[in-house]
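**Q** compute the structure for the input listed below.
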Amino acid sequence: MSYQQKATSYWKKNIQYLIILLSIWFLVSFGAGILFKEELDTIRIGGFKLGFWFAQQGAIYVFVILIFVYVKLMNRLDKKYGFDAKDES
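**A** Below is the predicted model:
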């Protein structure tokens, strides 16, 4: 496989990861915080309605978790295609 083919495959997979992870974030932030708020408000966490909690806190937590997931996926992808940082010294 040539360098150009590897780079193209790498970026296609990277874009696929981004679409999936950003879709999850959208569903959590917009879906849970706005669209499904009424249904989620029937559940309480720490005295607060779950819909309110997702709108104020949950979406941020999910976003931070998705950052760590993205880092792990990209490290694995870098190694798969040989683009990982190697100690050249």
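
**Q** make it CA atoms for all contacts and neighbour counts henceforth
**A** Noted.

**Q** got the buried residues for stretch 47-57?
**A** Neighbour-count burial for stretch 47-57 flags K49, L50, G51, F52, W53, F54, A55 (criterion: 16 or more other C-alpha atoms under 10 Å).

**Q** please read the previous query as pertaining to stretch 71-86.
**A** Result for stretch 71-86 [16+ other C-alpha under 10 Å]: buried residues M74, L77.

**Q** let's compare: structure for the following, please.
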Amino acid sequence: MADKSSANAYWAANVRIILISLVIWFACSFGLGILLRPALSGIMVGGADFGFWMAQNGSIYVFIVLIFVYANRMGKIDKEHGVEE
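**A** The predicted structure is shown next:
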């Protein structure tokens, strides 16, 4: 990265990916697992209602998927800004 505008663009892209990932994880863990749990009680997944399943297992699976998506997307952003390893 040669100039400050390129560094700012790289940082803005990084922060945008982080914020989107946090919003998705919050919606899955807190939203589906806690706030919407009573509304999701009729949907069964693996012997438990969907809200309980999201609180116990689903949010962890979403987090793992987000880790791989973040790594993949940051690899592309690194190449776009010339800072790949």
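
**Q** returning to that earlier point: of the buried residues of stretch 47-57 of the first structure, closest to F63 of the first structure?
**A** Checking the buried residues of stretch 47-57 of the first structure against F63 of the first structure with C-alpha to C-alpha, the nearest one is F54 at 11.5 Å.

**Q** which of the helices or strands spans the residue nearest to N14 of the second structure when sequence neighbours are not counted?
**A** Closest residue in space to N14 of the second structure, ignoring its immediate chain neighbours: M74 at 7.2 Å, by C-alpha to C-alpha, 6 or more residues apart in numbering. Assigned by DSSP states H and E, M74 of the second structure belongs to helix 59-81.

**Q** give me the mean deviation of that helix from the first structure.
**A** Following superposition, helix 59-81 of the second structure is found to deviate from the first structure by 0.3 Å on average (mean C-alpha distance after the TM-score superposition for the first structure).

**Q** circling back to that earlier point, biggest separation within the buried residues of stretch 47-57 of the first structure, which pair?
**A** It's K49 and A55 that sit farthest apart of these, by C-alpha to C-alpha, at 10.1 Å.

**Q** now the spatially most central residue of the second structure: how far from A71 of the second structure?
**A** With distances taken as C-alpha atoms, centre = their mean, S21 lies nearest the centre of the second structure, 2.8 Å away. In this view, S21 of the second structure and A71 of the second structure are 11 Å apart by C-alpha to C-alpha, to the nearest Å.

**Q** then Y10 of the second structure?
**A** Y10 of the second structure sits 15 Å away from A71 of the second structure, going by C-alpha to C-alpha.
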